[in-house]
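**Q** My questions are about this predicted structure, shown below with the sequence.
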Amino acid sequence: MNFPEIDPVLFSLGPLQVRWYGLMYVLGFAACYFLVKKQIKETNNTALARHFENLNFVLILSVVLGGRLGYVLFYNLPYYLRNPLEIVATWHGGMSFHGAVIALILAGWIFCRVTHLNFWKTADIYVVTIPIGLGLGRIGNFINGELYGRVTDLPWGMVFPGGGPLPRHPSQLYEAFLEGIVLFVLLWTLRNKPLSANSHRWAHGFLLALFLGGYGFFRFCIEFFREPDPQVGYLLGSLTMGQILSSAMIAGGFLIWWYRKGR
């Protein structure tokens, strides 16, 4: 299949360029905003409603900073040690979702401690909306022709502009489907479901645990079809950095599930 050559720039206003990838971030944040607000109204969570706008600002900032610093630390630290000014050059690309998750959880926990919000309840409300942003972000990667997959002879293999002459897995679309659509439907459906016949609903924190485990599992599997970052390659045999970090996410999800079990 031929790669659909979509101009990464949606439109330009003089020197200002609006790119599809940036638009996907905006749409993802907007979707999270409205769906969290919907849940606040459904649950009549007045405590979270009072801090809603401030928490959103903190979380958006943590996504950007954590995603960038995660990429620097996990994927290209030697380069950035030699070129420290490039760390702030986010327009050159380079974001790590695993880094963003660490920053989100840490910033959310600190904010909840300071404002006396229930961290586990708040995390569950927000985490069920995150897959929407993930799915949109992967579509943005696809439009940019980046983070493509490994060489394949399957009928839907695509020749990406920067991937050489051979067809490759459109792994960005695999991720958009599993990490975006499937994970969102799963979490959104389960958010008000009882854990068992003897309980009224999931213990707070279980949806966070399910998100970490679900994303980690899907990402670990898709990494077998995704081309490793050239500056990192394979680690621990045939594993990629993404698989190592995803394994840590799965372990983290299991630990949270175990800790919150029965609460």
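**A** On my side now, so go ahead. Numbering: from 1, shown residues only.

**Q** CA atoms for contacts and neighbours, from now on please.
**A** Noted.

**Q** in the chain, which spans are helices?
**A** Taking DSSP state H as the test, the helices found in the chain are 20-43, 46-75, 77-82, 97-115, 119-127, 130-144, 171-175, 183-190, 206-222, 241-260.

**Q** Columns mean neighbour count and distance to Arg150 on top of those helices, output as a markdown table?
**A** Listed next are those as a markdown table, based on neighbours: other CA atoms under 10 Å; distance: least, CA to CA, whole Å:
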| stretch | mean neighbour count | distance to Arg150 |
| --- | --- | --- |
| helix 20-43 | 16 | 22 |
| helix 46-75 | 17 | 18 |
| helix 77-82 | 13 | 24 |
| helix 97-115 | 18 | 20 |
| helix 119-127 | 21 | 30 |
| helix 130-144 | 23 | 14 |
| helix 171-175 | 23 | 8 |
| helix 183-190 | 18 | 24 |
| helix 206-222 | 22 | 11 |
| helix 241-260 | 18 | 14 |
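
**Q** alright, now check it against this:
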Amino acid sequence: MIHHPRPNPIAFSIGPVDIHWYGIMYVLAFALFIILGRVRIRTQPHVQAQGWTNSDLDDMLFYGMLGVVIGGRLGEVLFYRPDYYFSHPLEILQTWHGGMSYHGGFIGVLIAMALWASKRKRNLLDVYDFIAPMVPIGYACGRLGNFINAELPGRMADPSLPWAMEWPGITDHLVHPSPLYQMLIDGILVFVIMWIFARKPRPRLAVGALYTTLYGCARFFTEWFRVPDWETHVFGLPITSGQVLSLPMIVAGLIMLFWAYSSGNRQPAHA
């Protein structure tokens, strides 16, 4: 058995302002996006050939931050706990307590990138291909923030499991540390695969499509170990809220992958 470390969610305070670990994880995610993006621009010739610059990256980050925060919070409100938040509307703004939906953030970032692409006269598919390899590591940071906050507890675990964990607020059984599963599988593992795949030139949309597919599949798997926000049944089989939201990603990702490789749509150098 492993005990949850129960760290203080507040990392430090500056006068009356509390700085939460959850917020620090988001800052770290955005910083890693910039660092990894600059590595791609500097070391990958096919990325350089498309004319990507550090200035593009910095400008894109502002739009992406808005998409993640606004989309992620609205997704949490609308997809998972609408009754609660509509009864407590002021808590919608209290993001430092956690409660961000990945799927809502994903949609928010797509909208934000569409606005940025329109502003900079870029093909949206090229933008998606460029940012996709940097996204999973940011997701991993968010899941670490969930773990620090003792959010998203896992399902009951066999006590013989070496990493079965005692979880704050759960006294009668041990659980799977599901935020760590999702950090490692949905985040770090998907990042490694995406980074390797994106190092070589691929057909337009192939990189973005692979990320959509991989994340959907990884999330569908790790959801089995997490206590669902809500659960339904399809053909008599239980399916969680996260799996319901991941299925469209898997289907869309596979369709996009087929289109990318069947169309021979190579990414051109940026004029």
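**A** On my side now, so go ahead. A quick note: this is a predicted structure, and the numbers were derived from the prediction, not measured.

**Q** so what number do they get for TM-score?
**A** The TM-score (TM-score structural alignment, normalised by the length of structure 1) is 0.89; 254 aligned residues with a CA RMSD of 1.8 Å.

**Q** rewinding a little: can you lay out the helices of structure 1 as a markdown table showing distance to Val9 of structure 1?
**A** Output for the helices of structure 1, formatted as a markdown table (distance: least, CA to CA, whole Å):
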| stretch | distance to Val9 of structure 1 |
| --- | --- |
| helix 20-43 | 6 |
| helix 46-75 | 21 |
| helix 77-82 | 27 |
| helix 97-115 | 23 |
| helix 119-127 | 30 |
| helix 130-144 | 9 |
| helix 171-175 | 19 |
| helix 183-190 | 28 |
| helix 206-222 | 27 |
| helix 241-260 | 28 |
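
**Q** which position in structure 1 aligns with Ile92 of structure 2?
**A** Alignment note (TM-score structural alignment): Ile92 of structure 2 maps to Ile87 of structure 1.

**Q** ok, that match touching Val72?
**A** Yes - taking contacts as CA atoms under 8 Å, Ile87 of structure 1 lies within contact range of Val72: 7.1 Å.

**Q** Now for those two: what residues contact both?
**A** Tyr80 (CA atoms under 8 Å, 6 or more residues apart in numbering).

**Q** Kindly name the residues of structure 1 that line up with stretch 68-79 of structure 2.
**A** So stretch 68-79 of structure 2 sits over residues 63-74 in structure 1, by TM-score structural alignment.

**Q** Which residue is the nearest non-sequential neighbour of the residue positioned nearest the centre of structure 2?
**A** Centroid-nearest residue in structure 2: Tyr139, 3.6 Å away (criterion: CA atoms, centre = their mean). Nearest residue to Tyr139 of structure 2 in three dimensions, chain neighbours excluded: Gly187, at 5.6 Å (CA to CA, 6 or more residues apart in numbering).

**Q** do Arg113 of structure 1 as well
**A** Nearest non-adjacent residue to Arg113 of structure 1, counting by CA to CA, 6+ apart: Phe119, 7.6 Å away.

**Q** Which residue of structure 2 sits opposite that neighbour in the alignment?
**A** Phe119 of structure 1 maps onto Leu124 in structure 2 when the alignment is built from TM-score structural alignment.

**Q** Thought Leu115 was touching that match, still the case?
**A** No - counting by CA under 8 Å, Leu124 of structure 2 does not reach Leu115; the two are 9.1 Å apart.

**Q** and the gap between the nearest residue to Leu59 of structure 1 once chain neighbours are set aside and Leu77 of structure 1?
**A** Among residues not flanking Leu59 of structure 1 along the chain, Leu104 sits closest, at 5.9 Å (CA to CA, 6+ apart). To Leu77 of structure 1, Leu104 of structure 1 is 21 Å away according to CA to CA, to the nearest Å.

**Q** same question, Ile139 of structure 1
**A** Distance from Ile139 of structure 1 to Leu77 of structure 1, by CA to CA: 27 Å.

**Q** do the same with Leu173 of structure 1
**A** From Leu173 of structure 1 over to Leu77 of structure 1 the distance is 28 Å, taken as CA to CA.

**Q** Next: Gly253 of structure 1.
**A** Per CA to CA, Gly253 of structure 1 is found 27 Å from Leu77 of structure 1.

**Q** Trp109 of structure 1 too?
**A** Taking CA to CA, one finds Trp109 of structure 1 at 27 Å from Leu77 of structure 1.

**Q** got it, and Ser238 of structure 1?
**A** With distances taken as CA to CA, Ser238 of structure 1 is found 21 Å from Leu77 of structure 1.

**Q** Same question for Thr129 of structure 1.
**A** Counting by CA to CA, the separation of Thr129 of structure 1 from Leu77 of structure 1 is 31 Å.

**Q** Ala203 of structure 1 too?
**A** If you go by CA to CA, the gap between Ala203 of structure 1 and Leu77 of structure 1 works out to 39 Å.

**Q** Mind telling me what Gly157 of structure 1 corresponds to in structure 2?
**A** In structure 2, Gly157 of structure 1 lands on Ala164 (TM-score structural alignment).

**Q** so that match touches Gly154, yeah?
**A** No - the pair formed by Ala164 of structure 2 and Gly154 falls short of the contact definition of CA under 8 Å, at 9.7 Å.

**Q** Tell me which of those two has more neighbours.
**A** Gly154 (24 against 21; other CA atoms under 10 Å).

**Q** show me what contacts the more buried one?
**A** Here Gly154 of structure 2 is in contact with 175-179, 225-227 (criterion: CA under 8 Å, 6+ apart).

**Q** Please identify which of these is nearest to Leu32 of structure 2.
**A** Taking CA to CA as the measure, Leu32 of structure 2 lies nearest Pro179 of these, at 19.6 Å.

**Q** which residue in structure 1 lines up with that closest one?
**A** For Pro179 of structure 2, the residue aligned by TM-score structural alignment is Gln172.

**Q** Map the residue nearest to the centre of structure 2 across to structure 1 for me.
**A** In structure 1, the residue matched to Tyr139 of structure 2 (TM-score structural alignment) is Leu134.

**Q** What sits closest to Phe220 of structure 2 if chain neighbours are left out?
**A** Of all residues not flanking Phe220 of structure 2 in the chain, Gln243 sits nearest, at 4.9 Å (CA to CA, 6+ apart).

**Q** Can you verify my assumption that Phe29 of structure 1 contacts Gly133?
**A** Yes - when contacts are counted by CA under 8 Å, Phe29 of structure 1 is listed as touching Gly133 (6.7 Å).

**Q** Spit out the contact partners of the residue nearest to His173 of structure 2 when sequence neighbours are not counted.
**A** Using CA to CA, 6+ apart and skipping the chain neighbours, the partner closest in space to His173 of structure 2 is Met156 (6.5 Å). Shown in contact with Met156 of structure 2 (CA under 8 Å, 6+ apart): 173-176.

**Q** Many thanks, I have nothing further to ask.
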